[in-house]
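Participant: here's my sequence, what's the structure:
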Amino acid sequence: MPIFLQKKIEPDILLALWHITETNAELKNLLSKDFFERDMHLKMDNAAASHYLASRVLLNQQFKDVPVHLHKNKFNKPLLELSGIPYHVSITHSHHFAGIILSKNLEVGMDLEKTDERINRVAHKFMNEKEVSFAGKEDQVVEKTIIWSAKETLYKIYGEKELDFKLHLHIKKFVLNTQGSIQTVIKKDDYIGHFNVYYKCFKEFILTYAVNYEE
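Facilitator: Modelled structure (predicted):
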């Protein structure tokens, strides 16, 4: 069972990443009976099903004997219930990885992106002038991907959509390492939120996550 990464960020916060090497049918066989019956309608022949199943396998592995219910609110934000108790959860996937982060008490966000030079073509859509000033060079693909992923994480933390990545989400200058944290701000209307977004570079991927301690 290829759990690629599992980390207790705090006693209440769990992060896990699954490396998908199984077929969709094999992933489905890893789910408990309750999961299996609930998701019988899923088509087993596409990548979306693979990502969906891998994230559910991660949840199922963590809570084998606990009734798990996952649904979405009006903003399409995932909501998790374990034995009827609500949990905050964020789910991400990219290529052959799927990940979750969850907490009983704190809002969480998580994102995973694969680095690709084509990000230079779209950077102007999500990077503001200050971000371009320190990560705007053509060879700064990793930095741009971290910024993009961090903003995806902030978007999930905020959870109410209608965020302009360029206007409302701000990444402060950072020094690139294989892992670290960056200071970020969400500014929208009367709302201002400050967050440390943590990142980890591995293989060709960037993983970011954040916790809302301001709640």
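
Participant: from here on, just use CA atoms for contacts and neighbour counts.
Facilitator: Fine.

Participant: what packs against the top helix by length along the chain?
Facilitator: Assignment by DSSP state H gives helix 141-158 as the longest helix of the chain. Applying 3 or more CA pairs under 8 Å, 6 or more residues apart in numbering; DSSP states H and E, one finds that helix 141-158 contacts strand 107-114, helix 119-126, strand 169-171, strand 191-202, strand 205-212.

Participant: redo those as a markdown table? Include mean neighbour count and distance to residue 58.
Facilitator: As requested, the helices and strands packed on helix 141-158 are arranged in a markdown table below (neighbours: other CA atoms under 10 Å; distance: least, CA to CA, whole Å):
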| stretch | mean neighbour count | distance to residue 58 |
| --- | --- | --- |
| strand 107-114 | 26 | 15 |
| helix 119-126 | 14 | 29 |
| strand 169-171 | 23 | 30 |
| strand 191-202 | 17 | 20 |
| strand 205-212 | 23 | 17 |
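
Participant: distance to residue 55 for those - can I get that in TSV?
Facilitator: Listed next are the helices and strands packed on helix 141-158 as TSV, based on distance: least, CA to CA, whole Å:
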stretch	distance to residue 55
strand 107-114	13
helix 119-126	26
strand 169-171	27
strand 191-202	19
strand 205-212	15
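
Participant: next, the second sequence, to be compared with the first:
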Amino acid sequence: MGLAYHKQIDSKTSFAVWKIEESAEDLYSRLQLNDRENAYLDRLNSGKRNLHWLSTRNLLRKMLNTSLYIDCQVDDHGKPYLINFPHHISFSHSFDYAAVMISEDKPVGIDIELVKSKITRVAKKFMSPEELAFINSENQIPHLYTCWCAKEAIYKLHGKPNVSFKDHIRLRPFDYKGEGCFQATLKTDDEMSFDVHYECFADYMIGYVAGFTPVNNTGVASLPLKANKLFDEK
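Facilitator: A predicted model of the protein is given here:
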């Protein structure tokens, strides 16, 4: 199927979602990859990991609308960046979908997740007691997924290690409505404020951030918690 959804955030920022129905061979044939990228693909397990990687790169090529080679690399912390294009980028994937967000003038972060009831079992690992208190019991599962996607998107935009979803990324109370915007902060050595946007897509939740506002220096130490591994089986 390929491109399933595209949203223009502003004149320089957008995201899109790709439905993965192609084979790995088909997706691979549409790309220009160098020896480093081919070696990385060889190390991936066959199946979803391979398809997710290929799908995000196909979607990135479509969004950049180019026939040129796209030199996409990752930094020491695993954050992707482009060498020969000016755009900031963020990737996400979950089961049958991949998502890519790009911007020419601001850092971005996006997360897509298949909504499943299991999130209730891990909510206390990434949510503070104050955040759990504003979750609507009637929409508990999608409300929790919105919070997870928000924190994951902020984590990806920030792109630095040793960030605790529970202790460092805090969400302002918001009512879940299926689509909307709310505020959040990230407090490590510095403090940043974000407008987080979310929306439902099929049986999935999408959360994204574009840019941030510096607040002040807080001097809060980083904590080594790999919170973003809670859903690594997708």
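
Participant: one step back: show residues contacting the longest helix of the first structure.
Facilitator: By CA atoms under 8 Å, 6 or more residues apart in numbering, the surrounding residues in contact with helix 141-158 of the first structure are 77, 90, 107-117, 119-120, 123, 126-127, 135-136, 161, 163, 165, 169-171, 176, 186, 197, 199, 206-212.

Participant: residue 66 of the first structure: which of the helices and strands packed on helix 141-158 of the first structure is closest?
Facilitator: Closest to residue 66 of the first structure of these is strand 107-114 (CA to CA; 21.3 Å).

Participant: give me the angle between that closest one and strand 191-202.
Facilitator: Interaxial angle, strand 107-114 of the first structure versus strand 191-202 (axes from the mean of the first three to the mean of the last three CA atoms, to 10 degrees): 40 degrees.

Participant: what's the average distance for strand 107-114 of the first structure when superposed on the second structure?
Facilitator: Superposing on the second structure places strand 107-114 of the first structure at an average distance of 0.6 Å from its equivalents, by mean CA distance after the TM-score superposition for the first structure.

Participant: could you pull out the buried residues of stretch 134-150 of the second structure?
Facilitator: Residues 135, 140, 141, 142, 143, 144, 145, 146, 147, 148, 149, 150 are the ones in stretch 134-150 of the second structure that count as buried (16 or more other CA atoms under 10 Å).

Participant: identify the farthest-apart pair in those residues.
Facilitator: Comparing every pair within these by CA to CA identifies 140 and 150 as the most remote, at 15.4 Å.

Participant: got the residue ranges for the helices in the second structure?
Facilitator: 24-29, 35-43, 48-64, 119-126, 129-133, 140-158.

Participant: where does the last one end up in the first structure?
Facilitator: By that I understand helix 140-158 of the second structure. The alignment of helix 140-158 of the second structure onto the first structure (TM-score structural alignment) covers residues 140-158.

Participant: how far does that stretch sit from the chain's center?
Facilitator: How far stretch 140-158 of the first structure lies from its chain's middle: 10 Å, per CA atoms, centre = their mean, to the nearest Å.

Participant: over to stretch 57-69 of the second structure?
Facilitator: Taking CA atoms, centre = their mean, the mean C-alpha location of stretch 57-69 of the second structure is offset from the chain mean by 19 Å.

Participant: circling back: let's have the helices of the second structure in a markdown table, adding distance to residue 4 of the second structure.
Facilitator: Shown next, in a markdown table, are those (distance: least, CA to CA, whole Å):
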| stretch | distance to residue 4 of the second structure |
| --- | --- |
| helix 24-29 | 16 |
| helix 35-43 | 25 |
| helix 48-64 | 10 |
| helix 119-126 | 25 |
| helix 129-133 | 32 |
| helix 140-158 | 19 |
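
Participant: what's the spacing between residue 51 of the second structure and residue 82 of the second structure?
Facilitator: Per CA to CA, to the nearest Å, residue 51 of the second structure is found 21 Å from residue 82 of the second structure.

Participant: neighbour-wise, which of the two wins?
Facilitator: Legend: neighbour count by other CA atoms under 10 Å for residue 51 of the second structure and residue 82, higher for residue 51 (27 against 14).

Participant: what's the more buried one aligned with over in the first structure?
Facilitator: In the first structure, residue 51 of the second structure lands on residue 50 (TM-score structural alignment).

Participant: how about that match: what's its closest non-neighbour residue?
Facilitator: Leaving aside its sequence neighbours, residue 50 of the first structure sits nearest to residue 24 (CA to CA, 6 or more residues apart in numbering; 5.5 Å).

Participant: show me the contacts for that neighbour.
Facilitator: Applying CA under 8 Å, 6+ apart to residue 24 of the first structure gives the contacts 44, 45, 49, 50, 53.
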